[in-house]
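K.L.:
Could you look at this predicted model? Sequence included:
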Amino acid sequence: MGTALGLDLQTQAIGGDLPLEEISEAVLRCTKCAHPEKCARLLAVSDLQASAPPDYCRNRDLLDNLQEQVG
């Protein structure tokens, strides 16, 4: 989802904007998603450039904060 939002999580982690443990936590939140099929369909669109994570995204707050840091 980060890539679809134009985020480079690796660069943000290296730059200190995203703690490495937060990436692990984000992955765990994804694995507990109640809508993985919706997310998979959304992310399957190869030219997707989303402006915000979907409302159901368990990492919405994290991704919104990272977008604010970049923007």
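P.N.:
Everything's here; your move.
K.L.:
CA atoms for contacts and neighbours, from now on please.
P.N.:
Will do.
K.L.:
Let me see the ranges of the helices in the chain.
P.N.:
For the chain, helices defined by DSSP state H occupy the ranges 9-14, 20-31, 36-43, 60-70.
K.L.:
Does anything pack onto the last one? Which helices or strands?
P.N.:
To tie it back to what came earlier, the one meant is helix 60-70. Of the remaining helices and strands, none touches helix 60-70 by 3 or more C-alpha pairs under 8 Å, 6 or more residues apart in numbering; DSSP states H and E.
K.L.:
got the contact list for that helix?
P.N.:
Identification of contacts with helix 60-70 by C-alpha atoms under 8 Å, 6 or more residues apart in numbering yields 2, 5, 7, 17-18, 52-54.
K.L.:
Using CSV, please lay out those together with distance to Lys38 and neighbour count.
P.N.:
Shown next, in CSV, are the contacts of helix 60-70 (distance: C-alpha to C-alpha, whole Å; neighbours: other C-alpha atoms under 10 Å):
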residue, distance to Lys38, neighbour count
Gly2, 16, 18
Leu5, 16, 17
Leu7, 20, 15
Asp17, 28, 15
Leu18, 26, 16
Ala52, 15, 15
Pro53, 12, 19
Pro54, 10, 14
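K.L.:
here's the one I want to compare it with:
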Amino acid sequence: MKDKALHLGDPELHFWLTRSVARAMGVDLSAAMARGLLSAEDYAAMVARCQSCPHVARCTAWLGHGALQHGKPLDACAHREILERLQ
């Protein structure tokens, strides 16, 4: 059986996507870290989850089309639960 390598997207792109989705929800990830609500490890894990997400195109389109009006991420967002907790 062949091993299927997990394809991870560009770390810089996914760092900014993670921050942008959080910002669209009114969550400041840096402030959450400063207040002890989010560890550096948790933040790194969020970016890693984003890197393997199959919904990057949908997320990017959502961010480009009024994400700030929604206040919540896409239903398929891997960060949905943690970002809603941080709101």
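P.N.:
Perfect, thanks for sending it. From a predicted model like this one, the values you see are computed outputs, not experimental measurements.
K.L.:
TM-score for the pair, please.
P.N.:
The TM-score (TM-score structural alignment, normalised by the length of the first structure) is 0.83; 67 aligned residues with a C-alpha RMSD of 1.5 Å.
K.L.:
Could you tell me where stretch 27-40 of the first structure falls in the second structure?
P.N.:
Under TM-score structural alignment, the counterpart of stretch 27-40 of the first structure in the second structure spans residues 47-60.
K.L.:
Determine how far the matching stretch lies from the middle of the whole chain.
P.N.:
Relative to its chain's centre, stretch 47-60 of the second structure lies at 7 Å (C-alpha atoms, centre = their mean, to the nearest Å).
K.L.:
picking up where we left off before, and the helices of the first structure as TSV, adding mean neighbour count?
P.N.:
Shown next, in TSV, are these (neighbours: other C-alpha atoms under 10 Å):
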stretch	mean neighbour count
helix 9-14	14
helix 20-31	13
helix 36-43	13
helix 60-70	14
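K.L.:
Would you enumerate the residues in contact with Leu43 of the first structure?
P.N.:
1, 4.
K.L.:
er, Ala52 of the first structure actually
P.N.:
Going by C-alpha under 8 Å, 6+ apart, the list of residues near Ala52 of the first structure reads 5, 60, 64.
K.L.:
Contact partners for Ala24 of the second structure?
P.N.:
Ala24 of the second structure neighbours (C-alpha under 8 Å, 6+ apart): 63, 67-68, 70-72.
K.L.:
Now for the spatially most central residue of the second structure: which residues touch it?
P.N.:
In the second structure, the residue lying closest to the centroid (C-alpha atoms, centre = their mean) is Thr18, at 3.1 Å. Residues near Thr18 of the second structure by C-alpha under 8 Å, 6+ apart: 46-47, 50.
K.L.:
can you rerun that using 10 Å?
P.N.:
12, 29, 43, 46-51, 59, 77-79, 83 (C-alpha atoms under 10 Å, 6 or more residues apart in numbering).
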